[in-house]
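**Q** please find the sequence and the predicted model below.
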Amino acid sequence: MNPGGRRGVHRELVARVCVVGAGAGGAVAAAELAQAGIDTVLLEGGSHHDPATFDGREDSMMSRLYADGGQQLTQDQSMAILSGRGLGGSTVHNTGLCVPPPEAVCADWEKRGALLDGARGLLSAAAEVMARMGAVLPRDDEVNRNNRILAEGAAALGLETVRPHHNRRDCCGCGGCIVGCATNAKRNVLFSHLEGAATAGLRIVTRARIARVRRAGAGAFEVTGPNLRVRAETVVLAASALQTPVLLLRSGLGPRRLIGRTLRLHPFAPVAAVFDEPVHAWRGVPQTVLVTAGARFLHGERGGFVLMPAPAGPGAVAAFVPGHGRVVTAAMQRLPRLAVAGVLLHDENRGRVRARRDGRPSVRAWPDAFDQEGLHEGIRMLGKLFFAAGARQLLLPFRQRTVVTRPEGLDDPTRYVFRPYETILSSVHPQGTAPMGITGAAPVTPEGEVRGARGLFVADGSLFPTSVGVPPQVTIMALATQVARGLVARLT
């Protein structure tokens, strides 16, 4: 695989299909198309990052692998939204979690008329994706102390847990997953899809900033950027749930009033716990235990959350701890004894993505009252779990009344104040900004085609009709597989 792309060099390309974005959705869609013999070019705005250059440092790797150097924020700067930039997208720097879409969520999407092949079809595509990625269950010896604490606390309270699959092989357990795997143990889309696709003739162009998609006569599009023009019969947008709606809005394609208005984020509220003994939460395989006792959406009910370990490097922990000065200093001095986890919310509130003049996304989002109640419930459950596992003290994600020293302190409802700048929330799962649906109330058809723009498709997390509730990597890849195969059937 030898992706091209140099700054300052103008390129003009012609292909039958142009795929924009090389993350979980775009890489899969491009691979399916190329391996079916369709002339395809894959464009990626970021670089191709060589794992041999990964140094394991949060400061240097965040700036390389993440959009805006890991500083992508909502418009009011109250919430960080982390997403990937580079060949492979977020699959390069995620923790390797491979969780299929929940059956109940798939059933709901089917009822909404969003799934072309129904719930069974999506679940089958997800199983195929997981097999192709080599997803396996972590061994007992790969469950680090941070994860064991979560399991022990859950067991003490009688809370249900699961051990999720991971797409890793021969992992050394260094714990640096979120800053890129230097040993190639994580089987991201570069290995699972793009290597074979490149052999089959897929052309890959990196550093390809795209500004617009234009009609270019009957049955053709032009994809344009500062140094690039691609003419294609069909275009597939897979630039992320933040960038895909921006491209649609800037290009004037699709039903503008429906695009970017249904953003879900999976808000993540972190909680740190101080233990007497060393935890060394940054060591070993992250996120090998999930607590699903509060995940009502798994049973077809509204709302709910998953409790899961959080990345625990010094930079991540410092970002999770609210406040400044003494509180953060004290937490960092106790870093070896900190366990870190958080509440991943199945959110219902709808945020919004607009296009800024400079082509970047402008995001407005904050949990509404229903979602705040879910976060409240999740933080309280996680705190009780940590105390049941032997924690001496908790650090909650609130700038006021951060420290809790006994379980009863979690029962005070006045402690849970969800306000911008007063509450530490983040997101790594933006989704749902160009959702699929059978009626004109959705901007994209169940086939993935943008309404009113024949030949223009979406194949990323923008397609989700609702929050999926679990890490979305597999769901994105499964939907991209289905969209691409439908396109293959149309073009051949």
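**A** Arrived safely, thanks for sending. Numbering: from 1, shown residues only.
**Q** can we go C-alpha only for contacts and neighbour counts from here?
**A** Fine.
**Q** I'd say Met133 and Ser192 touch.
**A** Yes: with contacts counted by C-alpha atoms under 8 Å, Met133 reaches Ser192, the gap being 5.4 Å.
**Q** higher neighbour count, those two?
**A** Using other C-alpha atoms under 10 Å, the more surrounded residue of Met133 and Ser192 is Met133, with 23 against 20.
**Q** residue contacts, the more buried one?
**A** By C-alpha atoms under 8 Å, 6 or more residues apart in numbering, Met133 lies in contact with Asn167, Arg187, Asn188, Val189, Ser192.
**Q** try this one side by side with the last:
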Amino acid sequence: MNKEYDLIIVGSGAGGATVASRLAPLAKQGVRIALLEAGPHFSNRYFTQREIEMFDLFYDRGAWPTADGAVTVSFGKAVGGSTLMYTGVTFRLPDDVCRQWGVEGLTPEDLAPRFARLEKEVNVMTPGPEMVNENNRLFRKGCEALDLPVKDIQLNLDGCEQMGFCNLGCVRHHKQGTAAVQVPQAVAAGVELVPNCEVRRIAGHTLEATVKPTPPGTEPGPWSPGEYRISARQIVLAGGTVGSTALLLRSGFERELPALGKYVTIHPAMTVYGIHPQKVEAFRGFPKVYYTDAFSEKEGFYLETAFYYPFITAKNTALWGTELTHVMQRYDRLMGIIILAHDEALATNRIRLDSKGLPQLKYQLSERSIEALCDGQRRASRIFFAAGCEQVVMPNARQILFGPNATDELDSFISPRHFLPNKTPIASAHLQGGCRMGQGPEDSVCDSRGRVHGHPHLFVADGSLFPQSAHVNPYLTIMALADRVAEGVVA
């Protein structure tokens, strides 16, 4: 079947939906715009808040590993992309990081008004005292006892009921991700939303795509299942680091763009736990309110409050048998902290295709990232003990489960020499790079406005544009870059 449009946008996450929303007024003027999404269109009635069931929101059910299996990578495959199941954290790109990127025209002064407008659009707010659950309160207590600065995390929420299931989809749509804000805006203006539509290849102005049957319990799209050839005057790719990069690789762009797929960063993360003598019930209320950046500049990581559901918690501990039982029986007494390391953009860390044409992430943690994660565990341990915890769970310590008697030995107790690949649980939810911005095709894929080098009709508008790590949760930065890309699409 053949379709023809003026503009095709591939992907409905933070990047694609922002472009669709920005250009939606053109649809009212007769410009034909379609927003294609590989995943289903989940309505909020689908969000059962049952952990295993909600893995359907993720690509590969949230269990997509790096090529060596050492890191589990999570990102969305649904209308709304990863904004459907992230926590709502909304950081601005730090000014110093923006300058380090060195992208022509991309300055803090250019981004500031975009950030302000986008923050208003998605209702970014500072959490009030009513949103501080016991885990967050104890985190603040521990940090203050150690004279560490504690800062509020900015969140995109509207009327939060503090159910605590943010990472499984917000059943009330209080989290203002793209499925709640930009996608409805675009559709109301006349943009055609096509879920379950997987684009396989690009050839010139033509896309080859397959529309799959609508999964049970999800919203149907306007196109019937089948094979499609879709032509468009302009094309915007916004499938994220994996989706956009893999599509360009399958389409043969690597021959003219040798940087394609390279320089991927993942913001490697570990979640660590403290066992408190009193009930914490970190699963109640909003999970993520505070962070400290005290170690960002010199040691290369942030610490944020965090808490997850039983299956993920058990996986994060790296424990088995009686020790795992010991921890999980105290689930209601656990504190949680996530360590987010600033990794380096290396050419060897890359997206490539396997023998079946499926994307694969070849990624190896650098010595610097491993040291940052170890430092993060040492710092988190001290925060837990300062908050009154009896034991801590540190996945790559000499002894995973230990008490405050080890405090004086933390520097040696938690060491890179105990960091065992495939045994130390590392996760990522912040994929960046693969279609990086830059000056020319020798070392980048796109220019500073997201236009693919040598292809004036083809743009990228997602986190794959990042030339290096953003150091912070990338949601708002992706939207700001997509806002810039949208200006070039209509120019």
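**A** Done, it's in. The structure displayed is predicted, hence computed values, not measured ones.
**Q** fetch the TM-score of the aligned pair.
**A** Scored against TM-score structural alignment, normalised by the length of structure 2, the superposed chains reach a TM-score of 0.91; 466 aligned residues with a C-alpha RMSD of 1.6 Å.
**Q** ok, Leu82 of structure 1 to Ala434 of structure 1 distance?
**A** The gap separating Leu82 of structure 1 from Ala434 of structure 1 is 19 Å, by C-alpha to C-alpha, to the nearest Å.
**Q** ditto for Val328 of structure 1
**A** 39 Å.
**Q** neighbour count: the two, which is higher?
**A** Of the pair Val328 of structure 1 and Ala434, Ala434 is the one with more neighbours under other C-alpha under 10 Å, namely 33 against 17.
**Q** once you drop chain neighbours, what's closest to that one?
**A** Ser462 (4.8 Å; C-alpha to C-alpha, 6 or more residues apart in numbering).
**Q** surely the one you found is within a helix?
**A** Yes: according to DSSP: H, G, I helix; E, B strand; the rest coil, Ser462 of structure 1 belongs to a helix.
**Q** any idea what Ile81 of structure 1 aligns with in structure 2?
**A** Aligning on TM-score structural alignment places Ile81 of structure 1 opposite Val73 in structure 2.
**Q** surely its match touches Pro65?
**A** Yes: here Val73 of structure 2 reaches Pro65: they are 5.8 Å apart, a contact under C-alpha under 8 Å.
**Q** who's more crowded, those two?
**A** Comparing Val73 of structure 2 with Pro65 by other C-alpha under 10 Å, the one with more neighbours is Val73, at 23 against 19.
**Q** contacts only, for the nearest residue to the match of Ile81 of structure 1 once chain neighbours are set aside.
**A** Spatial nearest neighbour of Val73 of structure 2, chain neighbours left out: Ser428 (4.8 Å); criterion: C-alpha to C-alpha, 6+ apart. By C-alpha under 8 Å, 6+ apart, Ser428 of structure 2 lies in contact with Val71, Thr72, Val73, Ser74, Ile266, His267, Pro268, Ala269.
**Q** so the fourth one versus His173 of structure 2, what's the distance?
**A** Applying C-alpha to C-alpha, the value for Ser74 of structure 2 to His173 of structure 2 is 21 Å.
**Q** ok, now the second one?
**A** Noted for Thr72 of structure 2: a distance of 27 Å to His173 of structure 2, by C-alpha to C-alpha.
**Q** I'd say Leu106 of structure 2 and Asp95 touch.
**A** No: Leu106 of structure 2 sits out of contact with Asp95 when judged by C-alpha under 8 Å, with a separation of 10.6 Å.
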